[in-house]
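Asks: next one to model:
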Amino acid sequence: MTVADSLDSEAVQAAVLYEVTDGGVAVITLNRPDRLNSWGADISRGVYAAFDRAEDDEAVRAVVLTGTGRGFCAGAYMGAMQDLGESISGDTDVSKIVGERHPHFLTTLRKPVIAAINGACVGIGLTHALMCDVRFAADGAKFATAFPRRGLIGEYGITWILPRLAGWGVAADLLLSGRTFFADEAARLGLIKEVVAPEDLLSTALAYAEDLARNCSPASMAVIKGQLYGDANDAVTEVSARAENLMHESMVRPDLVEGITAFFEKRPPNFPALKQL
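Replies: The predicted structure is shown next:
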């Protein structure tokens, strides 16, 4: 490893923090508060590494994604965007900003991802938040698609996920106007599960995630996530037939016996860890 590689690795680790609670929840924190955690190569690489680590760790049963300071993720890093604008020549490589994965990779993870939106959530930051499975937001947090106000389009799957969460009319309004809205409106529109005081945000999201980790079968949650996103474009007859097969599979896993036994014994279940495929 060269000195440059080492420094780059250190920068990536500093840009995204990672820890695991005693309750089995990985907390992934975007850590560039000086730029409101705007999305750049350092954050993208750190985020991918952190989620891969959480997926591979059997002790992790749920993940919380949040940010430090006043921003969750305030869109693309404008320093990188300025460089991009000055160098547009028809073969612009936007992956240098976005990274190697599109935000919808969050929907392919087998573990539930909870967003704790602590502040500004804009552009690609909003797309990532919407691709999380459940969202909490601090009171006063600002949201915006912003794309038409920057001469851009609906990026990286937001036109797929936003209508599914909030309906066609709401999605058209937010995407076409690029207007700013706040956490309370986001909750009314169905984008946020709950708005909480800023000082209570992380503890609220962690309590929710730790409840999943403690009381829900990792195998069941993994299958259900696959159903939620995989069934989105299929006819109900196909979805129902596929669910019947998945139900038969679930009935021969030890999770079912443990779940029923724990219910009758009035104790927390002791579900087995999610094994690697």
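Asks: C-alpha only now, for contacts and for neighbours.
Replies: Noted.
Asks: only the buried residues of stretch 68-88, if you could.
Replies: Across stretch 68-88, burial judged by 16 or more other Cα atoms under 10 Å covers 68-78, 84.
Asks: for these, which one is nearest residue 135?
Replies: residue 72 (11.8 Å; Cα to Cα).
Asks: going on from the host helix or strand of that closest one, what's the next piece of helix or strand?
Replies: Under DSSP states H and E, the secondary-structure element containing residue 72 is strand 71-74. Once strand 71-74 ends, the next helix or strand along the chain (criterion: DSSP H and E) is helix 78-86.
Asks: which elements pack onto that following helix?
Replies: Applying 3 or more Cα pairs under 8 Å, 6 or more residues apart in numbering; DSSP states H and E, one finds that helix 78-86 contacts no other helix or strand.
Asks: again, only this time at 10 Å
Replies: Using 3 or more Cα pairs under 10 Å, 6 or more residues apart in numbering; DSSP states H and E as the contact test, the elements touching helix 78-86 are helix 95-98.
Asks: right, and residue 30 touches residue 64 too?
Replies: No: Residue 30 lies out of contact with residue 64 (Cα atoms under 10 Å); the separation is 11.1 Å.
Asks: picking up where we left off before, export the buried residues of stretch 68-88 to CSV and tack on distance to residue 128?
Replies: As requested, these are exported to CSV (distance: Cα to Cα, whole Å):
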residue, distance to residue 128
68, 16
69, 18
70, 17
71, 14
72, 10
73, 9
74, 11
75, 10
76, 12
77, 15
78, 17
84, 21
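Asks: so which of these comes closest to residue 154?
Replies: residue 75 (12.7 Å).
Asks: break down the chain into its helices, ranges please.
Replies: 3-15, 41-56, 78-86, 95-98, 105-108, 124-131, 158-166, 168-177, 183-188, 201-215, 218-230, 236-250, 254-265 (DSSP state H).
Asks: also this sequence, please, to line up against the first:
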Amino acid sequence: MAHADDKKTVLADVADGIMTITLNRPDRGNAWNGPMAQGYFALLEQAAQDPEVRAIIVTGAGKAFCVGGDGKKLAVVADTGDIKSAAPQPYWFPLTIGKPIIAAINGACFGIGLQQALVSDIRFASEDAKFSTAYARRGLVAEMGMSWLLPRLVGTGHAMDLLISARLVRAAEAERIGLVNCVVPAGDLLAEAQAYATQLVRHCSPYSMRAIKQQSFADLMQPFLKSFDRSVALLDTAFAAPDFKEGMASWQEGRPPNFPALPQELAHIDLNG
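Replies: Below you'll find the predicted structure:
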């Protein structure tokens, strides 16, 4: 198992086109700190650049996904007011990765842990998962774009409830309000996420997945007609690309597609569209 130079606070394994990233501070509930931020974002960059990787899964070691910011660091901030971040990238960096990111949420998912789950593209949760924005109960505000992300995922009413109350939300409710895509038995979580990622690897064009991810997030900030017109232009480009030819040929021939890897120049997404 490979790991970034971060004292193993984040681990990664690559197999069958999938990079599985594990937040690895189980004794601290995978609490987020500088080395974890550096290691996680470095591995996302590695996955973005690696043509062998076509999908990414992120999960937590032990019983938690990520309980939020490390309590020791937060205590220092409370005492000193020093809020300097050791993260090498902005916390919305996962949105710029040109490959699908699947969060396999295995337990407590609070604060920045929830924020990082929300900037993933798909969220699987175990029956043991639980969620909280946490901020209002720590005298903080909706950090790191949470006031933008949550209303778009669960609607304004649910978002206001989750942000203002910072109450604990269990897995079943999270699925009902759209905070996660699905809930599975705890013992099946990683297998279910891997099975989903495998379908993406085997059947979906890396170019198409990147383009759709870029469209989806950029269009959240665009008027409908501008989004529609841009999709027409993108479709003209897609019709002329080798992925479309291979997609049609594999469908007509009744075989799995053999899509080319995403080139490195398309490793990242411009959120401005």
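Asks: re earlier: which among the buried residues of stretch 68-88 of the first structure gets closest to residue 4 of the first structure?
Replies: Closest to residue 4 of the first structure, out of all of the buried residues of stretch 68-88 of the first structure and judged by Cα to Cα, is residue 77, at 21.8 Å.
Asks: that closest one maps to what in the second structure?
Replies: Aligned by TM-score structural alignment, residue 77 of the first structure pairs with residue 70 of the second structure.
Asks: any idea which residue sits dead centre in the second structure?
Replies: The C-alpha lying nearest the average C-alpha coordinate of the second structure belongs to residue 120 (Cα atoms, centre = their mean; 1.6 Å).
Asks: list the contacts for that one?
Replies: 56-58, 92-95, 97, 100-104, 114 (Cα atoms under 10 Å, 6 or more residues apart in numbering).
Asks: 8 Å instead, please
Replies: Residues in contact with residue 120 of the second structure, defined by Cα atoms under 8 Å, 6 or more residues apart in numbering, are 94-95, 100-103.
Asks: residues in the second structure aligned with stretch 238-248 of the first structure?
Replies: Going by TM-score structural alignment: stretch 238-248 of the first structure matches residues 226-236.
Asks: mean shift between the matching stretch and the first structure?
Replies: Following superposition, stretch 226-236 of the second structure is found to deviate from the first structure by 0.5 Å on average (mean Cα distance after the TM-score superposition for the first structure).
Asks: if we can go back for a sec, between residue 30 and residue 64 of the first structure, which is the more surrounded one?
Replies: Using other Cα atoms under 10 Å, the more surrounded residue of residue 30 of the first structure and residue 64 is residue 30, with 28 against 24.
Asks: quick one: what's aligned to the residue nearest to the centre of the second structure in the first structure?
Replies: Using TM-score structural alignment, residue 120 of the second structure sits opposite residue 132 in the first structure.
Asks: can you redo the helices of the first structure as TSV with distance to residue 150 of the first structure?
Replies: As requested, these are exported to TSV (distance: least, Cα to Cα, whole Å):
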stretch	distance to residue 150 of the first structure
helix 3-15	25
helix 41-56	20
helix 78-86	11
helix 95-98	16
helix 105-108	25
helix 124-131	13
helix 158-166	16
helix 168-177	11
helix 183-188	22
helix 201-215	30
helix 218-230	30
helix 236-250	39
helix 254-265	49
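Asks: closest to residue 194 of the first structure out of the ones you listed?
Replies: Here helix 183-188 is closest among the helices of the first structure (Cα to Cα), at 6.5 Å.
Asks: residues of the closest one that come out buried?
Replies: Buried residues in helix 183-188 of the first structure (16+ other Cα under 10 Å): 183-184, 186-187.
Asks: over to stretch 137-156 of the second structure?
Replies: Under the neighbour-count criterion of 16+ other Cα under 10 Å, stretch 137-156 of the second structure has 142, 146, 150, 154 buried.
Asks: ok, now stretch 111-127 of the first structure?
Replies: The neighbour-count check on stretch 111-127 of the first structure (16+ other Cα under 10 Å) flags 111-127 as buried.
Asks: what do you get for stretch 232-246 of the second structure?
Replies: So for stretch 232-246 of the second structure, counting by 16+ other Cα under 10 Å, buried means 238, 243-244, 246.
Asks: who touches stretch 183-192 of the first structure?
Replies: So stretch 183-192 of the first structure is contacted by 130, 134-143, 165-166, 170, 193-195 (Cα under 8 Å, 6+ apart).
Asks: start and end residues in the second structure for it, please.
Replies: Under TM-score structural alignment, the match for stretch 183-192 of the first structure is residues 171-180.
Asks: start and end of stretch 103-117 of the second structure, how far apart?
Replies: In stretch 103-117 of the second structure, first residue to last residue: 6 Å (Cα to Cα, to the nearest Å).
Asks: sorry, slip of the keys, the one I care about is stretch 78-98 of the first structure.
Replies: Using Cα to Cα, the two ends of stretch 78-98 of the first structure sit 12 Å apart.
Asks: cool, and stretch 27-34 of the second structure?
Replies: Note: stretch 27-34 of the second structure ends 17 Å apart using Cα to Cα.
Asks: and that stretch, how far out from the chain middle?
Replies: On the basis of Cα atoms, centre = their mean, to the nearest Å, stretch 27-34 of the second structure sits 18 Å off its chain's mean C-alpha point.
Asks: list of residues touching it?
Replies: Applying Cα under 8 Å, 6+ apart, the contact partners of stretch 27-34 of the second structure are 23-25, 60-71, 73, 85-87, 108, 112-113.
Asks: same deal with stretch 47-62 of the first structure?
Replies: In contact with stretch 47-62 of the first structure (Cα under 8 Å, 6+ apart) are residues 16, 18, 20, 24-26, 28, 30, 63, 109-114, 209-210, 212-213, 218, 273-276.
Asks: so where is that stretch in the second structure?
Replies: Stretch 47-62 of the first structure maps onto residues 40-55 of the second structure, going by TM-score structural alignment.
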